[in-house]
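Undergrad: here's a sequence, model it:
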Amino acid sequence: MEVLKKFKPLDDKFPFERQLGISAAPIVLINIFTVGSTDEAGFLDAFKAAGETLKKQPGFISTQLHRAIGDSPTFLNYVVWESTETLRDAFAHPEFVAKVSAYPSSVVATPHLFQKVAVPGFCTA
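TA: Here you go, the predicted model:
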């Protein structure tokens, strides 16, 4: 998948591409973006354009973008998907691939997939 070449793994031993091969549902995609200090506006424009294509895809549930406090040009995106299969299909969609190519060259995306964990008396699954 061409778009995956733009990603930096969070865990070198279990990179994002390998995670996409596991059938799981529902999932949470956490994506940490580091952005050059002069590219923040361009990143936000490209992020919005890419996100508009994703939210139209089957399996998309919700998303939220967070910015690091202070002078750190680091962003965290939290996206809920119905399954790894629906995310994989959305990331392969030609319109999304085209939008991702418009990210400023300083942007580094570090995605990783997660599932909720139940911790008795504290967190529900």
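Undergrad: all contacts plus neighbour counts: C-alpha atoms, from now on.
TA: OK.
Undergrad: mind listing the strands for the protein?
TA: Per DSSP state E, the chain carries strands over the ranges 27-34, 60-67, 74-81, 108-114.
Undergrad: minimum distance to residue 16: which of those strands has it?
TA: Nearest to residue 16 among the strands of the chain is strand 108-114; the distance by CA to CA comes to 5.7 Å.
Undergrad: in that closest one, which residues are buried?
TA: Of all the residues in strand 108-114, those buried under the rule 16 or more other CA atoms under 10 Å are 108, 109, 110, 111, 112, 113.
Undergrad: compare with the first, here's sequence two:
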Amino acid sequence: MSHSLDAKTGVDEPVTVINTYTVPTGEADYFTEAYQENARIMSAQPGFVRSRLHRPLADASETRFVHVAEWTSGTALDRATGNPEWHASLQRLFDDPGLHITSEPASYRVVVELHPS
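TA: Next up is the predicted model:
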């Protein structure tokens, strides 16, 4: 499975990146720590709005984290994912012998939005 956004969004509207990371539960705390270097690099990129990494309340044999990041535009995200420092950090995360990660990233645009009435 891919661990990077392979395709450019090509859109100049806000986008959200949703990525699931699955790791053995015994590695979940370490993954949370290791993940932060990569997140720090992306948070410094122009167009970054915010990022959240979600962990399930109950663990199973594997823990599936859900990462949600918001960007001002797809073009800003496209530029950010071209950053060599980010690519190197991502490679270190996936090459870490203490982590066994699978990942499924994708970019989305909002098509329905609700607010409290």
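Undergrad: of the strands of structure 1, which is nearest residue 21 of structure 1?
TA: Taking CA to CA, strand 108-114 is the member of the strands of structure 1 nearest to residue 21 of structure 1, at 11.2 Å.
Undergrad: quick one: the closest one aligns where in structure 2?
TA: Under TM-score structural alignment, the match for strand 108-114 of structure 1 in structure 2 covers residues 102-108.
Undergrad: re earlier: same list, the strands of structure 1, but as JSON lines with distance to residue 20 of structure 1 please.
TA: Formatted as JSON lines, the strands of structure 1 follow (distance: least, CA to CA, whole Å):
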{"stretch": "strand 27-34", "distance to residue 20 of structure 1": "11"}
{"stretch": "strand 60-67", "distance to residue 20 of structure 1": "15"}
{"stretch": "strand 74-81", "distance to residue 20 of structure 1": "12"}
{"stretch": "strand 108-114", "distance to residue 20 of structure 1": "8"}
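Undergrad: and of those strands, who's closest to residue 52 of structure 1?
TA: strand 60-67 (10.9 Å).
Undergrad: who's in contact with the closest one?
TA: 54-55, 73-82, 86-87 (CA atoms under 8 Å, 6 or more residues apart in numbering).
Undergrad: quick check: that strand compared with structure 2, mean distance?
TA: In the superposition against structure 2, strand 60-67 of structure 1 averages 0.7 Å from its aligned positions (mean CA distance after the TM-score superposition for structure 1).
Undergrad: got the buried residues for that strand?
TA: Going by neighbour count (16+ other CA under 10 Å), the buried part of strand 60-67 of structure 1 is 60, 61, 63.
Undergrad: cool, thanks, signing off.
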